[in-house]
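In: fold the following and give me the result.
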Amino acid sequence: MDGKKTEQAAALSARAFTIPGTESRLMYSRTGKREYQIFVSKPSEDPPPAGYPVIYLLDANSVFGTMAEAIRVQSRRPEKTGVIPAVIVGIGYQTEAPFSPARHCDFTLPLPDSELPSRPGGTPWPEQGGAEDFLTFIEEEVKPEIERDYQIDTSRQTIFGHSLGGLFVLQVLFTKPDAFQTYIAGSPSIHWNKRFIHKESRQFGDRVSREKLNVNVMLAAGELEKSHKSRINDHAKELSEQLSSLAGYGVRTQFHEFEGEGHISVLPVLISRALRFALHPAGPNL
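Out: Below you'll find the predicted structure:
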């Protein structure tokens, strides 16, 4: 085969790979004035009468593919894996990088500069404090569009976030617990706004003692994160123990520490466990 034919053959064989059942679209937030890349994974199976459960996934540029493939494989045999088919809605950014600096704004509440943890290298952090706008975008723009285009069971909605995304998940749990039924916070950056989390978790406890909820909460971290000065594991475990005391009021909680995993390497095993937690055929696997 001559050189020209070899190049043509290579061009024909080297095609972009797309995960089956997935698509992406752009959405512009009216409140946050920011454009987002929205990734969606839809099951090949027909929806059940109530519609598909749905997982809203933060930092989708980094983990959407991992979750989409995990559920595509595991949901084929729910009786064996404990994972039923579900729609995944990944909220990401217009970037090829796994993480966008815009997440710092979207996942955090306003915080005085004096309370921010120091950044390695001493450089300033990106813009902070847009979490309320971001939640409004999810609730008033993303969810209605997804529910228009897919058959969704609105009684089985999960939100999944890691690191600062995990902090955002907890902020939503404590301030608007009826937005989702299942909350998954991996390696949550509680240290970022510890004062707020402690205050809101106490108020949350007072609220559920008067007004019974029906929520499921999973907190998790990698074993190797124990050595981090931010005490991610300790904070997450302490919070899980506090929330576990509310089991009689409809707050069901799990904590997992994954052996041998660090802050980033924990993501694949966390995703696999989260799917079993959120998508068990009989309901959240507690």
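
In: every contact and neighbour count from this point should use C-alpha atoms.
Out: Noted.

In: and the helix or strand residue 242 falls within, which residues are buried?
Out: Assigned by DSSP states H and E, residue 242 falls within helix 232-244. Buried residues in helix 232-244, counting neighbours by 16 or more other Cα atoms under 10 Å, are found at 232, 233, 235, 236, 237, 239, 240, 243, 244.

In: same question, stretch 103-114
Out: Buried residues in stretch 103-114, counting neighbours by 16+ other Cα under 10 Å, are found at 103, 104, 105, 106, 107, 108, 109.

In: check stretch 67-76 too.
Out: Counting neighbours by 16+ other Cα under 10 Å, one finds that the buried residues in stretch 67-76 are 67, 68, 70, 71, 72, 74, 75, 76.

In: where exactly do the strands run in the stretch 101-250 of the chain?
Out: Listed in chain order, the strands found in the stretch 101-250 of the chain under DSSP state E, counting those that start in this stretch are 152-162, 182-186, 215-222.

In: just checking, what packs against the second one?
Out: It refers to strand 182-186. Contacts defined by 3 or more Cα pairs under 8 Å, 6 or more residues apart in numbering; DSSP states H and E place strand 182-186 against strand 152-162, helix 164-175, strand 215-222, helix 266-278.

In: please enumerate residues in contact with the second one?
Out: To tie it back to what came earlier, the one meant is helix 164-175. Outside helix 164-175, the residues that touch it by Cα atoms under 8 Å, 6 or more residues apart in numbering are 58-59, 103-104, 107-108, 131, 135, 159-161, 179, 183-190, 197, 200-201, 204.

In: please apply the same query to the longest one.
Out: Where contact means Cα under 8 Å, 6+ apart, the residues beyond helix 266-278 that reach it are 63, 66-67, 70-71, 81-83, 158, 182, 184, 186, 218, 220-222, 258, 284-286.

In: and after the helix holding residue 242, which helix or strand comes next?
Out: For helix 232-244, the following helix or strand on the C-terminal side (DSSP H and E) is strand 251-258.

In: okay, the angle between that next one and helix 232-244?
Out: Angle, strand 251-258 to helix 232-244, by axes from the mean of the first three to the mean of the last three Cα atoms, to 10 degrees: 160 degrees.

In: buried stuff in strand 251-258?
Out: Going by 16+ other Cα under 10 Å, strand 251-258 has these buried residues: 251, 252, 253, 254, 255, 256, 257, 258.

In: one step back: wait, which of the helices and strands packed on strand 182-186 is closest to residue 7?
Out: Comparison of those against residue 7 by Cα to Cα identifies helix 266-278 as nearest, at 36.7 Å.

In: that closest one: how far from the chain's middle?
Out: Per Cα atoms, centre = their mean, to the nearest Å, the displacement of helix 266-278 from the mean C-alpha position of its chain is 10 Å.

In: quick check: angle from it to strand 215-222?
Out: Using the same axes, to 10 degrees: helix 266-278 against strand 215-222 is 160 degrees.

In: tell me which residues of helix 266-278 are tucked away?
Out: Across helix 266-278, burial judged by 16+ other Cα under 10 Å covers 266, 267, 270, 271, 272, 273, 274, 275, 276, 277, 278.

In: now show me the structure for the sequence below, then we'll compare the two:
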Amino acid sequence: MFKKYFLLFVTLLGITTSALAQQTNKQFVLNNTEIIPIHSKITGRDHELVVVYPSSYKTNPTKKYPVLYYLDAYWDTPLLVSTYGNLIYDNQVPEFIMVGLSYPSTADYGKERRIDYTFTAVDEKSGKANLFLDFIQKEVAPLVEAQYRGEKTDRVIAGNSLGGLLTLIAAYQAPGFFSGYIALSPAVEWDKQALVKVDSHYAKKHKALNGRMFISYGTTEYPAFRDPIIDFQKQLAARKYQGLELLNYAMEGLDHTGIKGDGYVRGLIWVWKPKKPAGPSGLERDMTSAK
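Out: Model (predicted):
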């Protein structure tokens, strides 16, 4: 009898302890963020926007901010939130709103991004970048600028891999809409390097390609993926387009996704270099005030 009640007591204790743990343990939440569902009439599909507000957003209700439109938000939002905070503390970039392009949590991200981020069709589930760029220009940006105080004249687009490919094609297919481009390990090899052909065709008719552009790759990436990026960097630099401020960058010893940390830091500094705030870094301010 004692054994039976003892076992019952232990079981109840376990349940109680588990229940308390569920009540008291909290999940880590990213502050100043909001997920906005949006159905696109242009793509015909459901999307989500992950909006990250600067810390002064609520205390400056009339202020407008530059906007970073970044791809693959379902993966890269935590990294970019942290990166943004570090750069703000170091006084390297101005305050800006981040708008991450995402999909509902039930979506297959790999399939969705392949549809939206590629500009030539190799099968029925690719090649819709023109529609996705229209979605950003005609549905997302107007919403952000009308309701969330985004600037109309200072937009930056950023992405990695296929997201980097879309970032670069945006310079050719949406000229003048973005002022900055951050392409991390862009998939230049897509469809037999179709991007190279786009640039070659563009160069025959245009002498200008406006914007500040950052293109990077990791030196240990798979050569068949890496080498086309290197060749495209050289081709673009040789064009000497008017209005293009280009920074080509190689990240020693890093592979395809490991480049994101350093890449976003350097890319954001580069595209907003003309708007770098005056004054000391946070560390200098802290150390000076402590004396």
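
In: and the TM-score between them?
Out: Remark: TM-score between the superposed chains equals 0.83 [TM-score structural alignment, normalised by the length of structure 1]; 264 aligned residues with a Cα RMSD of 2.6 Å.

In: narrow the contacts of helix 266-278 of structure 1 to those that are buried.
Out: Using 16+ other Cα under 10 Å as the burial test, those include 63, 67, 70-71, 81-83, 158, 182, 184, 186, 218, 220-222, 258, 284-285 as buried.

In: restricted to helices, list the buried residues of stretch 67-76 of structure 1.
Out: Among the buried residues of stretch 67-76 of structure 1, the residues falling in helices (DSSP state H) are 67, 68, 70, 71, 72, 74.

In: the fifth one -> structure 2?
Out: Taking TM-score structural alignment for the superposition, residue 72 of structure 1 sits opposite residue 85 in structure 2.

In: for its match, give me its contacts.
Out: If you count contacts by Cα under 8 Å, 6+ apart, residue 85 of structure 2 has none.

In: hmm, try it at 10 Å
Out: Taking Cα atoms under 10 Å, 6 or more residues apart in numbering as the criterion, residue 85 of structure 2 is in contact with 54, 55, 91, 95.

In: aligned partner of the first one in structure 1?
Out: When the two structures are superposed using TM-score structural alignment, residue 54 of structure 2 falls opposite residue 43 in structure 1.

In: any idea how many residues pack against that match?
Out: Number of residues near residue 43 of structure 1 (other Cα atoms under 10 Å) recorded here: 20.

In: that one touches residue 70, doesn't it?
Out: No: the criterion here is Cα atoms under 10 Å, and residue 43 of structure 1 misses it with residue 70 at 11.9 Å.

In: related to what we said a few turns ago, between the buried residues of stretch 103-114 of structure 1, which sits nearest residue 214 of structure 1?
Out: residue 107 (24.0 Å).

In: return the residues in contact with whichever residue in structure 2 pairs up with the closest one.
Out: Per TM-score structural alignment, the equivalent position to residue 107 of structure 1 in structure 2 is residue 117. Counting by Cα under 10 Å, 6+ apart, residue 117 of structure 2 touches 71, 126-133, 159, 161-167, 169.

In: repeat for residue 133 of structure 1
Out: Residue 133 of structure 1 sits in contact with 29, 30, 31, 32, 33, 105, 106, 107, 109, 139, where contact means Cα under 10 Å, 6+ apart.

In: same thing but at 8 Å, please
Out: 31, 32, 106.

In: so how far is residue 43 of structure 2 from the aligned partner of it in structure 2?
Out: In structure 2, the residue matched to residue 133 of structure 1 (TM-score structural alignment) is residue 131. Counting by Cα to Cα, to the nearest Å, the gap from residue 131 of structure 2 to residue 43 of structure 2 is 6 Å.

In: residue 140 of structure 2 now?
Out: In this view, residue 140 of structure 2 and residue 43 of structure 2 are 12 Å apart by Cα to Cα.

In: residues of the lengthiest helix in structure 1 that come out buried?
Out: Scanning structure 1 for the helix with the most residues, using DSSP H, yields helix 194-210. Buried residues in helix 194-210 of structure 1, counted by 16+ other Cα under 10 Å: 197, 200, 201, 204, 205, 208.

In: number of nearby residues for the residue mapped onto residue 164 of structure 2 from structure 1?
Out: Under the alignment (TM-score structural alignment), residue 164 of structure 2 pairs with residue 166 of structure 1. Residues lying near residue 166 of structure 1 (other Cα under 10 Å) number 25.

In: cool, the one 10 residues further on as well?
Out: Other residues near residue 176 of structure 1 come to 12 when the count uses other Cα under 10 Å.

In: residue in structure 2 matching it?
Out: Under TM-score structural alignment, residue 176 of structure 1 pairs with residue 174 in structure 2.

In: check contacts around that match.
Out: Shown in contact with residue 174 of structure 2 (Cα under 8 Å, 6+ apart): residue 133.

In: and the gap between it and residue 243 of structure 2?
Out: Residue 174 of structure 2 is 15 Å from residue 243 of structure 2, by Cα to Cα.

In: hang on, the earlier thing: PyMOL command for the buried members of the contacts of residue 117 of structure 2?
Out: Selection of buried members from the contacts of residue 117 of structure 2 for PyMOL, criterion 16+ other Cα under 10 Å:
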select buried, resi 71+126+127+128+129+130+131+132+133+159+161+162+163+164+165+166+167+169
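
In: now do the helices in the stretch 1-150 of structure 1.
Out: 3-13, 60-74, 78-81, 102-106, 131-137, 143-149 (DSSP state H, counting those that start in this stretch).

In: buried ones in the shortest one?
Out: Buried positions in helix 78-81 of structure 1, judged by neighbour count with 16+ other Cα under 10 Å: residue 81.

In: list the helices and strands it packs on?
Out: Contact analysis of helix 78-81 of structure 1 by 3+ Cα pairs under 8 Å, 6+ apart lists no helix or strand as a packing neighbour.

In: centre of the chain versus that helix, how much separation?
Out: The answer for helix 78-81 of structure 1 is 23 Å, by Cα atoms, centre = their mean.

In: repeat for the fourth one
Out: Chain-centre distance of helix 102-106 of structure 1: 14 Å, with Cα atoms, centre = their mean.

In: ok, average deviation of that helix from structure 2?
Out: Compared with structure 2 after fitting, helix 102-106 of structure 1 deviates on average by 0.7 Å (mean Cα distance after the TM-score superposition for structure 1).

In: how many neighbours does the counterpart of residue 282 of structure 1 in structure 2 have?
Out: Taking TM-score structural alignment, residue 282 of structure 1 has residue 275 as its aligned residue in structure 2. When counting by other Cα under 10 Å, one arrives at 13 neighbours for residue 275 of structure 2.

In: contact partners for residue 275 of structure 2?
Out: 93, 94.

In: still on that earlier bit, export the strands of the stretch 101-250 of structure 1 to JSON lines and tack on distance to residue 20 of structure 1?
Out: Output for the strands of the stretch 101-250 of structure 1, formatted as JSON lines (distance: least, Cα to Cα, whole Å):
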{"stretch": "strand 152-162", "distance to residue 20 of structure 1": "20"}
{"stretch": "strand 182-186", "distance to residue 20 of structure 1": "25"}
{"stretch": "strand 215-222", "distance to residue 20 of structure 1": "28"}
